[in-house]
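Visitor: mind looking at a prediction? Sequence and model below.
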Amino acid sequence: MGKNITIIDYGLGNLRSVMRGIEAAGAQAVITGNAEEIAAADGIVLPGVGAFHEGMEQLGILRETVCGAIKDVPLLGICLGMQMLMDSSEEHGLHKGLGLIPGRVRRFPVVPGIKVPHMGWNTIRLEKEDCPLFTGLPREAHVYFVHSYYADTIPQYTLTSTEYIVPFASSVVRDMVYGVQFHPEKSGSVGLCLLKNFIDLV
């Protein structure tokens, strides 16, 4: 029987593109907002696009389900989904996150001539050599970003780093909780390899 990866549907996110990416990487993918199905998953993906406070509000009671499930299965947050893993965000006021990875989400500072959002291809640099999520990938790789806010955390939880106006954590890790600010489903062979690696964690 194939591995069942559950994509959390809370009303925000490119769910179908994430689903196609996971299926291309070799796993069965289910999109659901049902707490029981999420709790029974082999692995969980928390995608998302949009504002942080809207994401947390839309997630609602599923917050408890997600925080409970990670004791037994791996979780991958993508874009806004990664930001929601953090303690808090400064987007449109101060808002509390899931608190699964210590840190705060901050807006890129204004610099004349540099556009925000950070949109397009940029380099990620691996900061932890032995992380299974990046098995088979080079120390530096190009991936696709779309975001105006970034995760500010300490090196202990920084899996990859990227520079755009300021250095920031472009992916994070704590135990079986992973987050990527970029979109693996839009990042070609690098993103596909990362999704395969996540499936292998299940």
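Guide: Sure thing, it's come through.
Visitor: please make it C-alpha for all contacts and neighbour counts, starting now.
Guide: Fine.
Visitor: how about the helix or strand hosting residue 190: buried residues?
Guide: Secondary structure from DSSP states H and E places residue 190 in helix 188-201. By neighbour count on 16 or more other C-alpha atoms under 10 Å, the buried set for helix 188-201 is 190, 191, 192, 193, 194, 195, 196, 197, 198, 199.
Visitor: so what touches that helix?
Guide: The contact list for helix 188-201, computed with C-alpha atoms under 8 Å, 6 or more residues apart in numbering, reads 3, 5, 21-22, 24-27, 43, 74, 76, 132-137, 141-143, 183-185.
Visitor: swap in stretch 154-162?
Guide: Applying C-alpha under 8 Å, 6+ apart, the set of residues contacting stretch 154-162 from outside is 101-103, 122-128, 131, 167-174.
Visitor: which parts of it are buried?
Guide: For stretch 154-162, a neighbour-count test (16+ other C-alpha under 10 Å) marks 157, 158, 159, 160, 161, 162 as buried.
Visitor: possible to save those residues as TSV with secondary structure and distance to residue 33?
Guide: What follows is the buried residues of stretch 154-162, written out as TSV (DSSP: H, G, I helix; E, B strand; the rest coil; distance: C-alpha to C-alpha, whole Å):
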residue	secondary structure	distance to residue 33
157	helix	28
158	strand	29
159	strand	28
160	strand	30
161	strand	31
162	strand	32
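Visitor: out of the contacts of helix 188-201, which end up buried?
Guide: Buried among the contacts of helix 188-201 (16+ other C-alpha under 10 Å): 5, 21-22, 25-27, 43, 74, 76, 133-134, 142-143, 183-185.
Visitor: mind checking which of those land in helices?
Guide: 21, 22 (DSSP state H).
Visitor: re earlier: could I have the buried ones of the contacts of stretch 154-162 as ChimeraX selection syntax?
Guide: Filtering the contacts of stretch 154-162 down to the buried ones (16+ other C-alpha under 10 Å) takes a single ChimeraX command:
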select :101,102,103,123,124,125,126,127,128,168,169,170,171,172,173
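Visitor: in strands only, show me the contacts of stretch 154-162.
Guide: Judged by DSSP state E, the contacts of stretch 154-162 include 101-103, 122-126, 167-174 as members of strands.
Visitor: name the nearest of these relative to residue 111.
Guide: residue 167 (14.1 Å; C-alpha to C-alpha).
Visitor: what are the boundaries of the strands in the chain?
Guide: 4-8, 28-32, 43-46, 75-78, 86-89, 95-96, 101-107, 118-126, 140-147, 149-152, 158-164, 166-174, 177-180.
Visitor: alright, now check it against this:
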Amino acid sequence: MAQRIAVIDYGMGNLRSVAKAVEHVTAPGDEVLVTDDPTLILSSDRVVFPGQGAARDCMAAISDHHLNRAILDAAQSKPFLGICMGQQVLMEFSEENGGTELLGLYPGRVRHFPGGRGPDGTLLKIPHMGWNRVSHNHDHPLWENIDEGSRFYFVHSYYVDPDDGDLIEATTDFGVTFASAIGRDNLFAVQFHPEKSADDGLQLLKNFVNWDV
């Protein structure tokens, strides 16, 4: 059965690349719609929430597009995939810009990387940019056909630190061990960019498109 997948457009994020990657893994007849219309978002079968940039700018853009309620409702009612900033804003508070209130779907903070050196003595440059390994905490449908420890592409200076450790679906090491994926019920959110992560990234998007929640 054909489905509509909404990619939330709030004026920030690599929307076209995300939409094209999702289109690549959909079945004939499926529609991928980039939209800021709350009605269309909430009437879609699945929702992808991408984003990049500063937390305060992101929250301002979400408010300017009147999307706060639609994002929270979609995150609790249908298959929902958050990407990069689309993961971070699900927490309560970010340390960025001296402190920014977020959407508050889950208790927890977004923290700045401490930097320093890795176990091999390599200087850890911030932002964390490039390929890194993702270690699965649990079996999950979105990890299907993706090997444990596969590498995904990251670009970020902050990471989520949820109060509830059971939310964490995967971790990655960069000076600290951080939550590179979180999930609960119908929601899955990742810090890395699946649209930039070659075959494993496309596989994750395919798994999302076919996820039977």
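Guide: Happy to help now that I have it. This one's a predicted model, so the numbers in the text were calculated from it and none came from an experiment.
Visitor: re the thing from before, which one of the buried residues of stretch 154-162 of the first structure is nearest residue 95 of the first structure?
Guide: Set against residue 95 of the first structure, the nearest of those by C-alpha to C-alpha is residue 157 (20.5 Å).
Visitor: residue in the second structure matching that closest one?
Guide: Under the alignment (TM-score structural alignment), residue 157 of the first structure maps onto residue 167 of the second structure.
Visitor: quick one: residues contacting the equivalent of residue 123 of the first structure over in the second structure.
Guide: Aligning on TM-score structural alignment places residue 123 of the first structure opposite residue 133 in the second structure. If you count contacts by C-alpha under 8 Å, 6+ apart, residue 133 of the second structure has them with 149, 150, 151, 152, 172, 173.
Visitor: need the residues you listed in a markdown table with distance to residue 113 of the second structure, can you?
Guide: Below are the contacts of residue 133 of the second structure laid out as a markdown table (distance: C-alpha to C-alpha, whole Å):
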| residue | distance to residue 113 of the second structure |
| --- | --- |
| 149 | 21 |
| 150 | 22 |
| 151 | 20 |
| 152 | 18 |
| 172 | 12 |
| 173 | 11 |
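Visitor: how about the counterpart of residue 83 of the first structure in the second structure, nearest residue that isn't a chain neighbour?
Guide: The equivalent of residue 83 of the first structure in the second structure is residue 88 (alignment by TM-score structural alignment). Distance criterion C-alpha to C-alpha, 6 or more residues apart in numbering; nearest residue to residue 88 of the second structure, sequence neighbours excluded, is residue 160 at 5.9 Å.
Visitor: run a quick neighbour tally on that neighbour.
Guide: 26 (other C-alpha atoms under 10 Å).
Visitor: surely it touches residue 107?
Guide: No. Contact criterion C-alpha atoms under 8 Å: residue 160 of the second structure and residue 107 do not qualify, at 10.4 Å.
Visitor: got the contact list for residue 175 of the second structure?
Guide: Going by C-alpha under 8 Å, 6+ apart, the list of residues near residue 175 of the second structure reads 113, 114, 115, 116, 117, 118, 124.
Visitor: returning to that earlier point: which stretch among the strands of the first structure comes nearest residue 16 of the first structure?
Guide: So among the strands of the first structure, strand 28-32 is nearest, using C-alpha to C-alpha, at 8.4 Å.
Visitor: in the second structure, what range does that closest one match?
Guide: The alignment of strand 28-32 of the first structure onto the second structure (TM-score structural alignment) covers residues 31-35.
Visitor: mean per-residue distance, that stretch versus the first structure.
Guide: Following the fit onto the first structure, the mean deviation recorded for stretch 31-35 of the second structure is 1.0 Å by mean C-alpha distance after the TM-score superposition for the first structure.
Visitor: so how far is residue 58 of the first structure from the closest residue to residue 149 of the first structure other than its chain neighbours?
Guide: Leaving aside its chain neighbours, residue 149 of the first structure sits nearest to residue 107 (4.2 Å; criterion: C-alpha to C-alpha, 6+ apart). Distance, residue 107 of the first structure to residue 58 of the first structure, by C-alpha to C-alpha, to the nearest Å: 21 Å.
Visitor: do the same with residue 202 of the first structure
Guide: 26 Å.
Visitor: mind listing what the residue nearest to residue 88 of the second structure touches?
Guide: For residue 160 of the second structure, the contact set (C-alpha under 8 Å, 6+ apart) comprises 87, 88, 91, 108, 109, 110, 111, 178, 179, 180.
Visitor: burial of residue 189 of the second structure, as a residue count?
Guide: If you count neighbours by other C-alpha under 10 Å, residue 189 of the second structure ends up with 26.
Visitor: map it onto the first structure.
Guide: Residue 189 of the second structure maps onto residue 179 in the first structure, by TM-score structural alignment.
Visitor: isn't its match right up against residue 86?
Guide: No. Contact between residue 179 of the first structure and residue 86 fails when scored by C-alpha under 8 Å: they sit 9.5 Å apart.
Visitor: anything in contact with each of residue 160 and residue 107 of the second structure?
Guide: Common neighbours of residue 160 of the second structure and residue 107 (C-alpha under 8 Å, 6+ apart) are residue 91.
Visitor: need the contact list for the spatially most central residue of the second structure.
Guide: For the second structure, residue 83 is the residue whose C-alpha lies nearest the centre (C-alpha atoms, centre = their mean; 2.2 Å). By C-alpha under 8 Å, 6+ apart, residue 83 of the second structure lies in contact with 48, 49, 50, 51, 189, 190, 191, 192, 193, 194.
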